[in-house]
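Asker: Structure here, sequence nowhere to be found:
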């Protein structure tokens, strides 16, 4: 069966390149429904780092501490910013480093280190106070998975199918586990997910593995996607979305695969749903919220897998990774819009367009929620902090109700 054009287009846009391929696509924004927004955003500050012409952003993240925000760029920049609005650029930017190599993963923060991975296969641990390097270690190939930390170990993945556990104090390798890679895959890798006893890894072969935290030995594996079709492109079954553990259940989402709820102790399925996606999803006490490969939003009951709602208004808007904003679902798109959806009904309640100093919207690479604030990182290399508040219309309705006329 041939892959549909919409599936292929979504896959290419997601990563800008398939491994071994490249393509440039001119996008035309789909129409939006009229909306009286209940929320809006006030720009607090905006710092330009450097644009990312190659679009290689899958492993990059916005990391934050109590008073700082850290952002890395594929051009080699890593920047530490003060959260509170400062009057001068030199006060807003606490420090900035640039490395002579592409940063492909991170940053990740623990109590003493800020971790980044590079295209040259180096994992670096920096001092979060000043950006000075604590240590760096050479791994086997390009680092694609954002480093994750648990206890005394930092975990990451490389493009050649290896998982590393390293001592977070000096970078010494504790163990390495290897997996056979397919000939073609989407660009990027989800985070390795460590727990007290097991480390969960998602692979481009559609397989989820549980490895021993101590030794890296395989404990179990479960397949959530089965390759089908004649060509390598049709047979891609990457698991790109970050996995989550909630209330003793492991959740995973595969491209050309399934949404799976898995018993983390033994790898048995709690339930599976026929839905394909590659963006990060979110889980709360009752539901799983995800976007599929065609930008359709779904909510499923997280105990039974029952579909609760389906929303097609974001179709072909190239939706980013999902986030939670208080009791609403926060959705970003390729034209710089932030959308808020009612998580119980799946209806869009608010919309705001993020833009640069010229008023141009740009693809939002990452969004990070912090209370009433939202941090955005876009393809132009702009790092922005917004304060979310009720819109003027919402305030007017609160004061005068619906009978003012």
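Answerer: Everything's here; your move. Quick caveat: nothing in here was measured; it's all calculated off a predicted structure. Residues are numbered from 1 along each chain as shown.

Asker: drop to CA atoms for contacts and neighbour counts, all remaining ones
Answerer: Noted.

Asker: And stretch 345-363, what's buried?
Answerer: 346, 348, 349, 350, 351, 353, 354, 355, 361, 362, 363 (16 or more other Cα atoms under 10 Å).

Asker: Apologies, that question was intended for stretch 35-51.
Answerer: 37, 38, 39, 40, 41, 43, 45, 46, 47, 49, 50.

Asker: if we look at that stretch, which residues are touching it?
Answerer: 73, 75, 77, 79, 85, 89, 349-352, 379-391, 393-394 (Cα atoms under 8 Å, 6 or more residues apart in numbering).

Asker: taking those one by one, which sit in strands?
Answerer: 77, 79, 349-352, 382-390 (DSSP state E).

Asker: can I get the buried residues of stretch 345-363 in CSV with distance to residue 309?
Answerer: Listed next are the buried residues of stretch 345-363 as CSV, based on distance: Cα to Cα, whole Å:
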residue, distance to residue 309
346, 6
348, 13
349, 15
350, 18
351, 20
353, 25
354, 27
355, 31
361, 29
362, 29
363, 26
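
Asker: Residue 145 and residue 160 touch, don't they?
Answerer: No. If you go by Cα atoms under 8 Å, residue 145 and residue 160 don't touch, sitting 11.6 Å apart.

Asker: Mind checking which of the two has more residues around it?
Answerer: residue 145 (27 against 16; other Cα atoms under 10 Å).

Asker: Can you give me the neighbour number for the closest residue in space to residue 244 that isn't next to it in sequence?
Answerer: Leaving out its chain neighbours, the residue that sits closest to residue 244 by Cα to Cα, 6 or more residues apart in numbering is residue 251, at 5.3 Å. Number of residues near residue 251 (other Cα under 10 Å) recorded here: 26.

Asker: so residue 251 sits right up against residue 258, yeah?
Answerer: No. The pair residue 251 / residue 258 is not scored as a contact, 10.4 Å apart, by Cα under 8 Å.

Asker: now residue 334: how far from residue 91?
Answerer: Applying Cα to Cα, to the nearest Å, the value for residue 334 to residue 91 is 31 Å.

Asker: neighbour-wise, which of those two wins?
Answerer: residue 334 (21 against 12).

Asker: Apart from its chain neighbours, what residue comes closest to that one?
Answerer: Nearest to residue 334 is residue 363, by Cα to Cα, 6+ apart, at 3.9 Å.

Asker: second one coming, line it up with the first:
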């Protein structure tokens, strides 16, 4: 759904593209499926599975946090926080991290699920927290990034970035690369911070706001940055997609393309869902378009993920669409559940973990992956 439609009459929204009949079948195998409560509970929150050392960590809006066996889907441990979880889980430094709508961040032992600490931050967490080298990092909806001690949750640093009057309801998740934190902001800026001290290393505008109204000037970075071989790829809403040097913050290229979902990539191409729900393949070297699929217009697609030779995107009716890597043609679809799939499919070791907004969780693979 285009965020501009969130502010107007729902009847004025463009109708979604009808599903066309597809020939042939993708050799899909569902390894397991389960339910994680009511999922996002029809709220625009950022809940996504995290996979680490043979476990899938997942949370729902009603406060449940679970660790599942990645091979079987069996529950290893589960806890009920009775809080409105709005961001997470993130995994790092032996911790499972979730943020709440009530401006709290909670840390649990990844092995046992026991609560290690909880701390208050400045506002709602609508990003995925992360941790490395003894520091927990979280981005809050008011534009602040907190660096917290992984041992007890105490604040070690804070970076405060002012936000525009009108923004999308979401936040880009911070990414830790070495000793650097990379994060996008609702102002259209991308910043790199020192993980230990929070010192600003560089900051660059991906897109400068333009237009007369606050609505026209929205250039949020809501999708998470993607880092490949020293280059950061990032997209903005009503703005540009860009490639930025990780070391210097120099923009290597940019092109006009509006997106609020984020990017996927394989060894040769970038993939992105734009604000019209067209799926693109982009040359990572210069930003040129390699192909574009327009057949799922207005179907509220997730960001793309790569599984072998296929590109995967979820839609508002719970379908997972399979596109050809080389030209973007539609090859097949399966239905994971009735609720939308707005969370980007997570692919780890040839398995796609799909989390629907209604709490459906499935692990899917294909018979042969090139």
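Answerer: Received it, and whenever you're ready, just let me know what you need. Nothing here was measured: the structure is a model prediction, and the numbers come from that model.

Asker: picking up where we left off before, now do the same for the residue nearest to residue 244 of structure 1: its match in structure 2.
Answerer: By TM-score structural alignment, residue 251 of structure 1 lines up with residue 233 in structure 2.

Asker: average offset between the one helix or strand that match maps to and structure 1?
Answerer: Here residue 233 of structure 2, judged by DSSP states H and E, is contained in strand 231-235. Comparison of strand 231-235 of structure 2 with structure 1 after fitting gives an average deviation of 0.9 Å (mean Cα distance after the TM-score superposition for structure 1).

Asker: I'd like the next helix or strand past that strand.
Answerer: Counting by DSSP H and E, what follows strand 231-235 of structure 2 is strand 240-245.

Asker: circling back: mind telling me the two of the buried residues of stretch 345-363 of structure 1 farthest from one another?
Answerer: Distance extremes for the buried residues of stretch 345-363 of structure 1: the farthest pair is 346 and 355 at 25.7 Å, using Cα to Cα.

Asker: about what we covered before: wait, the match of residue 251 of structure 1 touches residue 224, no?
Answerer: No. Taking contacts as Cα under 8 Å, residue 233 of structure 2 lies outside contact range of residue 224: 9.1 Å.

Asker: Now do the shared contacts for those two.
Answerer: residue 263.

Asker: ok, back up a step: for the match of residue 251 of structure 1, give me its contacts.
Answerer: 225, 226, 227, 241, 242, 243, 244, 263.

Asker: can you rerun that using 6 Å?
Answerer: With contact set as Cα atoms under 6 Å, 6 or more residues apart in numbering, residue 233 of structure 2 has these partners: 225, 226, 242, 243.

Asker: how near is the second one to residue 98 of structure 2?
Answerer: The gap separating residue 226 of structure 2 from residue 98 of structure 2 is 21 Å, by Cα to Cα.

Asker: Then the third one?
Answerer: Distance from residue 242 of structure 2 to residue 98 of structure 2, counting by Cα to Cα: 29 Å.

Asker: who has more neighbours, those two?
Answerer: Using other Cα under 10 Å as the criterion, residue 242 of structure 2 and residue 98 rank with residue 98 on top: 30 against 23.

Asker: That one matches what in structure 1?
Answerer: That one, residue 98 of structure 2, aligns with residue 116 by TM-score structural alignment.

Asker: My guess is its match contacts residue 107. True?
Answerer: Yes. The pair residue 116 of structure 1 / residue 107 is scored as a contact, 4.9 Å apart, by Cα atoms under 6 Å.

Asker: Return the member of the contacts of residue 233 of structure 2 nearest to residue 254 of structure 2.
Answerer: residue 242 (4.1 Å).

Asker: Identify the residues contacting that closest one.
Answerer: Here residue 242 of structure 2 is in contact with 233, 234, 253, 254 (criterion: Cα under 6 Å, 6+ apart).

Asker: same check, this time on residue 223 of structure 2
Answerer: Residue 223 of structure 2 touches 172, 260, 261, 262, counting by Cα under 6 Å, 6+ apart.

Asker: export the residues you listed to JSON lines and tack on distance to residue 112 of structure 2?
Answerer: Output for the contacts of residue 223 of structure 2, formatted as JSON lines (distance: Cα to Cα, whole Å):
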{"residue": "172", "distance to residue 112 of structure 2": "29"}
{"residue": "260", "distance to residue 112 of structure 2": "35"}
{"residue": "261", "distance to residue 112 of structure 2": "32"}
{"residue": "262", "distance to residue 112 of structure 2": "32"}
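
Asker: Which helix or strand contains the equivalent of residue 125 of structure 1 over in structure 2?
Answerer: Counting by TM-score structural alignment, residue 125 of structure 1 corresponds to residue 107 in structure 2. Assigned by DSSP H and E, residue 107 of structure 2 belongs to strand 104-109.

Asker: again, but for residue 11 of structure 1
Answerer: helix 5-15.

Asker: what residues does that helix touch?
Answerer: Counting by Cα under 6 Å, 6+ apart, residue 187 sit against helix 5-15 of structure 1.

Asker: Give the next helix or strand downstream of that helix.
Answerer: Counting by DSSP H and E, the element after helix 5-15 of structure 1 in chain order, helix or strand, is strand 39-48.

Asker: quick one: contacts of the following helix or strand past that following strand?
Answerer: Once strand 39-48 of structure 1 ends, the next helix or strand along the chain (criterion: DSSP H and E) is strand 62-64. With contact meaning Cα under 6 Å, 6+ apart, strand 62-64 of structure 1 is reached by 69, 70, 71.

Asker: Tell me the counterpart of the second one in structure 2.
Answerer: Going back to what we said before, that points to residue 70 of structure 1. Aligned partner of residue 70 of structure 1 by TM-score structural alignment: residue 57.

Asker: any idea how far the aligned partner of residue 196 of structure 1 in structure 2 lies from residue 136 of structure 2?
Answerer: Matched by TM-score structural alignment, residue 196 of structure 1 corresponds to residue 178 in structure 2. Shown here: residue 178 of structure 2 relative to residue 136 of structure 2, a distance of 14 Å by Cα to Cα.

Asker: Which one's more surrounded, those two?
Answerer: More crowded of residue 178 of structure 2 and residue 136, by other Cα under 10 Å: residue 136, with 29 against 10.

Asker: Verify the contact between that one and residue 148 for me.
Answerer: Yes. Contact criterion Cα under 6 Å: residue 136 of structure 2 and residue 148 qualify, at 4.9 Å.
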